[in-house]
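**Student:** what shape does this take:
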Amino acid sequence: MPHAPIALFCFNRPEHLAKTLDSLSQAHGLRQSVIHAFCDGPRNDADQDGVAAVRALLRQRSATLPIVLHEKQANLGLQQSIVQGVTELVETQGRAIVLEDDILVSPHFLSFMNDALDRYADEPKVMHIAAYFPPTPVEGLPQCFFYRPASCWGWATWAESWRHLQLDAASLLSRLEGEAGHAFNLEGAYGFLNHLKLNLQGRINTWAIFWYASVYLRGGLCLHPARSLAWNIGHDGSGANCKGTSVFDVELAQEPVTRFPEELRECPEALARARAFFLAHTSVSRQEA
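**Tutor:** Below you'll find the predicted structure:
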């Protein structure tokens, strides 16, 4: 299979984007890939300089990187920008690898994504490939495993899976009552449901929680590596939807993932370690956004 297209979502942070592009330029297999840079438009006059700087940077880097620009004049917002961009790529090319402008990747990121997309392409139960797992001890864990949240800091999916995305917060919440919601919240370790409630109230405008809920309610599986292949550097207070914190920081994997799970079921030990991580960081796991 040809390498999956890379959707890179950008807005007004050229310094973060430069670091993302630097890391991506070192990823094995980039030369067999195409980066589709989706650039959202400014919200107001204060965004103009940052948006212009991002687009200038992408044009400059396109001389050495396989970048195709998709520039929006109006501001779509994070949710609409990502949903539209991912939908465009998967509908035309069948699959997509997705990054935002504040994600650093391991040199083995693209290899893992493309290998997993090929390996599970005919397994409808597998709906999401993630590059990030919380910083927990890796001893005793397989190289990669299935774990229920659809982690969105570097991820990939197929057209058939993405068609099941639902964006009705009220409907999703109604189906996540009781035990379903408790399990969705990692048995109470993380307040994922709060993110749906805040979207319903109009207090935030995000997309990833809708994707996780859509996958979870279909009984879908999400593949994760034990050692993260992506790192979100946007927890520095510069982003609209991430508060400042360092608890999610990881050391990027320097070895490739070569072994994939044969059995299509969640890894209990990975779930236990993720729960322990979130319970140990109560202020983060309980935060509302």
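**Student:** please make it C-alpha for all contacts and neighbour counts, starting now.
**Tutor:** Will do.
**Student:** the nearest residue to Leu76 once chain neighbours are set aside: neighbour count?
**Tutor:** Among residues not flanking Leu76 along the chain, Asp40 sits closest, at 6.4 Å (C-alpha to C-alpha, 6 or more residues apart in numbering). By other C-alpha atoms under 10 Å, the residues close to Asp40 number 24.
**Student:** where along the stretch 51-200 of the chain do the helices fall?
**Tutor:** Applying DSSP state H, counting those that start in this stretch to the stretch 51-200 of the chain gives helices spanning 78-93, 109-119, 159-162, 169-175, 179-184, 192-200.
**Student:** check which helices and strands the longest one sits against.
**Tutor:** Counting contacts by 3 or more C-alpha pairs under 8 Å, 6 or more residues apart in numbering; DSSP states H and E, helix 78-93 is packed against strand 6-10, strand 95-100, helix 159-162.
**Student:** to compare with the earlier structure, here is another sequence to fold:
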Amino acid sequence: MSSDFSPEVPVLLLLFNRVDCAERLLSLLKSVGPRKIYVSCDGPRLGNHNDVFAVNAIKEKVLTSNWKGGIEVLFREDNLGCRKAVSGAIDWFFENEESGIILEDDCVPDLTFFSFCKEMLEKYRHDERVMGIGGQNYFSNKDFQYSYIFTKYNQTSGWATWKRAWKHYDRDMANWPSLRNSDWLLSIGSGGKVFASYWKSIFDKAYEDKDFSSWAYRWTFSCWAQRGLSILPTKNLVINVGIGDNATHTKNDDHPIFRLSLEEMSFPLSHPPIIALSPIRETWLDVNVYRITYKSYVKSILIKNRSTRWISSLYGFMANIVRRARIRCSMLR
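**Tutor:** So this is what the prediction gives:
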């Protein structure tokens, strides 16, 4: 293992109201010592005194830290919310840099994550097929031949990308209406009708609801609109600790990303000979991470169509009868 992280790779920190998470990440970066650190912190929510206290504490910590390299700050006076604050910070980052690492305050990276990103940023700098570099590996079976794989799914907790990729960020999803009623989603990765229905619902909400807080879904859409892929390491290099009452989206840990352990990447890296997806692994991600299943597909249709709720009740009634019949049969054996 080597942690030969180049201080020439800049890092963007996305902070808000979690003082303990911010302190942990700032302390880690002191040991890494990047050339320049960019720190963005959203403003406190209106009337939220806890936010005011936390944001002020974070600002003081950032400004009084003794950094080896340069530091740039973007402290918002008003609360922009997750979508605008994060995407605006990344815009600001790439007004000054050609590539870099982006860390949200709720992620904890292994030191080898920085070395991994440095090498990937350089190797795929000019390859338009690659839009991002993730830090997490969700797979329970880690029998991999190489140090990383390619996937249709981008990651947005601890990741890296280039200015040439971020320029495609479609913040208003302007291209969605022209793609919505086409077969576009069916052609993404190992997608099928269930996959297409799942993401169509999400993209509809992101497009129609301007207050929808997720910037990440818009980034996923932007990457797929460019037929872009992401790099996923075969070791889990980032864990996410952003759960609980202060979390923006995740209030509990009932998800695979919160059951990951931190691992080290081995160097030198072993590179796959071609850029290609594994249909088996993509389907595994669909089902186990995004929970895109036929069962959830049918359930979503029944919930959306209120006129057929009686079918949902009937479905549950029949399933209960079948379950009881199986129990009786097993008792008779």
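**Student:** now the TM-score, please.
**Tutor:** The TM-score (TM-score structural alignment, normalised by the length of the first structure) is 0.85; 282 aligned residues with a C-alpha RMSD of 2.9 Å.
**Student:** before we move on, the earlier item: gap between the residue nearest to Leu76 of the first structure and Asp101 of the first structure?
**Tutor:** When distance is defined by C-alpha to C-alpha, to the nearest Å, Asp40 of the first structure is 11 Å away from Asp101 of the first structure.
**Student:** and what of Arg95 of the first structure?
**Tutor:** On the measure of C-alpha to C-alpha, Arg95 of the first structure and Asp101 of the first structure end up 20 Å apart.
**Student:** got it, and Ala37 of the first structure?
**Tutor:** Going from Ala37 of the first structure to Asp101 of the first structure by C-alpha to C-alpha gives 9 Å.
**Student:** mind putting the helices and strands packed on helix 78-93 of the first structure into a markdown table with mean neighbour count?
**Tutor:** Below are these laid out as a markdown table (neighbours: other C-alpha atoms under 10 Å):
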| stretch | mean neighbour count |
| --- | --- |
| strand 6-10 | 24 |
| strand 95-100 | 25 |
| helix 159-162 | 19 |
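**Student:** can I get these in JSON lines with distance to Ala253 of the first structure?
**Tutor:** Converted to JSON lines, those look like this (distance: least, C-alpha to C-alpha, whole Å):
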{"stretch": "strand 6-10", "distance to Ala253 of the first structure": "20"}
{"stretch": "strand 95-100", "distance to Ala253 of the first structure": "17"}
{"stretch": "helix 159-162", "distance to Ala253 of the first structure": "27"}
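**Student:** wait, which of those is closest to Arg227 of the first structure?
**Tutor:** strand 95-100 (17.8 Å; C-alpha to C-alpha).
**Student:** identify the contacts common to Asp40 and Asp101 of the first structure.
**Tutor:** By the contact definition C-alpha atoms under 8 Å, 6 or more residues apart in numbering, Asp40 of the first structure and Asp101 are jointly contacted by Phe9, Cys10, Phe11.
**Student:** tell me the one of those residues nearest His128 of the first structure?
**Tutor:** The nearest one, if we look at these relative to His128 of the first structure and count by C-alpha to C-alpha, is Phe9, at 18.1 Å.
**Student:** any idea what sits nearest the corresponding residue of the second structure for the closest one, other than its immediate chain neighbours?
**Tutor:** Alignment note: Phe9 of the first structure maps to Leu14 in the second structure; criterion TM-score structural alignment. Nearest in space to Leu14 of the second structure, with sequence neighbours left out and distances taken as C-alpha to C-alpha, 6+ apart, is Glu104 at 4.7 Å.
**Student:** please verify my assumption that that neighbour contacts Leu15.
**Tutor:** Yes: counting by C-alpha atoms under 8 Å, Glu104 of the second structure touches Leu15, with 6.5 Å between them.
**Student:** so what does Trp92 of the second structure match up with in the first structure?
**Tutor:** Structural correspondence for Trp92 of the second structure with respect to the first structure (TM-score structural alignment): Glu88.
**Student:** separation between that match and Trp162 of the first structure?
**Tutor:** From Glu88 of the first structure to Trp162 of the first structure the distance is 11 Å (C-alpha to C-alpha).
**Student:** do the same with Lys72 of the first structure
**Tutor:** 23 Å.
**Student:** same deal with Tyr212 of the first structure?
**Tutor:** Separation of Tyr212 of the first structure from Trp162 of the first structure (C-alpha to C-alpha) stands at 11 Å.
**Student:** do the same with Gln32 of the first structure
**Tutor:** Going from Gln32 of the first structure to Trp162 of the first structure by C-alpha to C-alpha gives 24 Å.
**Student:** repeat for Ser62 of the first structure
**Tutor:** Distance of Ser62 of the first structure to Trp162 of the first structure, given as C-alpha to C-alpha: 28 Å.
**Student:** next: Glu187 of the first structure.
**Tutor:** Distance, Glu187 of the first structure to Trp162 of the first structure, by C-alpha to C-alpha: 26 Å.
**Student:** list the contacts for the equivalent of Pro134 of the first structure over in the second structure?
**Tutor:** Under the alignment (TM-score structural alignment), Pro134 of the first structure pairs with Tyr138 in the second structure. By C-alpha under 8 Å, 6+ apart, the contact set of Tyr138 of the second structure is Asn236, Pro256, Ile257, Leu260, Val289.
**Student:** the first one against Ser266, yeah?
**Tutor:** Going back to what we said before, that points to Asn236 of the second structure. No: in this structure, Asn236 of the second structure is not within contact of Ser266 by C-alpha under 8 Å, at 11.5 Å.
**Student:** these two: which is more packed in?
**Tutor:** Taking other C-alpha under 10 Å, Asn236 of the second structure and Ser266 do not tie; Asn236 has more neighbours (23 against 15).
**Student:** how close does that one get to Val11 of the second structure?
**Tutor:** Separation of Asn236 of the second structure from Val11 of the second structure (C-alpha to C-alpha) stands at 19 Å.
**Student:** what does Trp284 of the second structure give?
**Tutor:** Distance of Trp284 of the second structure to Val11 of the second structure, given as C-alpha to C-alpha: 31 Å.
**Student:** now Lys61 of the second structure
**Tutor:** Taking C-alpha to C-alpha, one finds Lys61 of the second structure at 17 Å from Val11 of the second structure.
**Student:** and what of Ala225 of the second structure?
**Tutor:** Applying C-alpha to C-alpha to Ala225 of the second structure and Val11 of the second structure gives a distance of 26 Å.
**Student:** for Gly70 of the second structure, same thing?
**Tutor:** 11 Å.
**Student:** same deal with Arg129 of the second structure?
**Tutor:** Arg129 of the second structure is 23 Å from Val11 of the second structure, where distance means C-alpha to C-alpha.
**Student:** try Leu332 of the second structure
**Tutor:** 65 Å.
**Student:** Ser214 of the second structure now?
**Tutor:** From Ser214 of the second structure across to Val11 of the second structure, the span is 22 Å (C-alpha to C-alpha).
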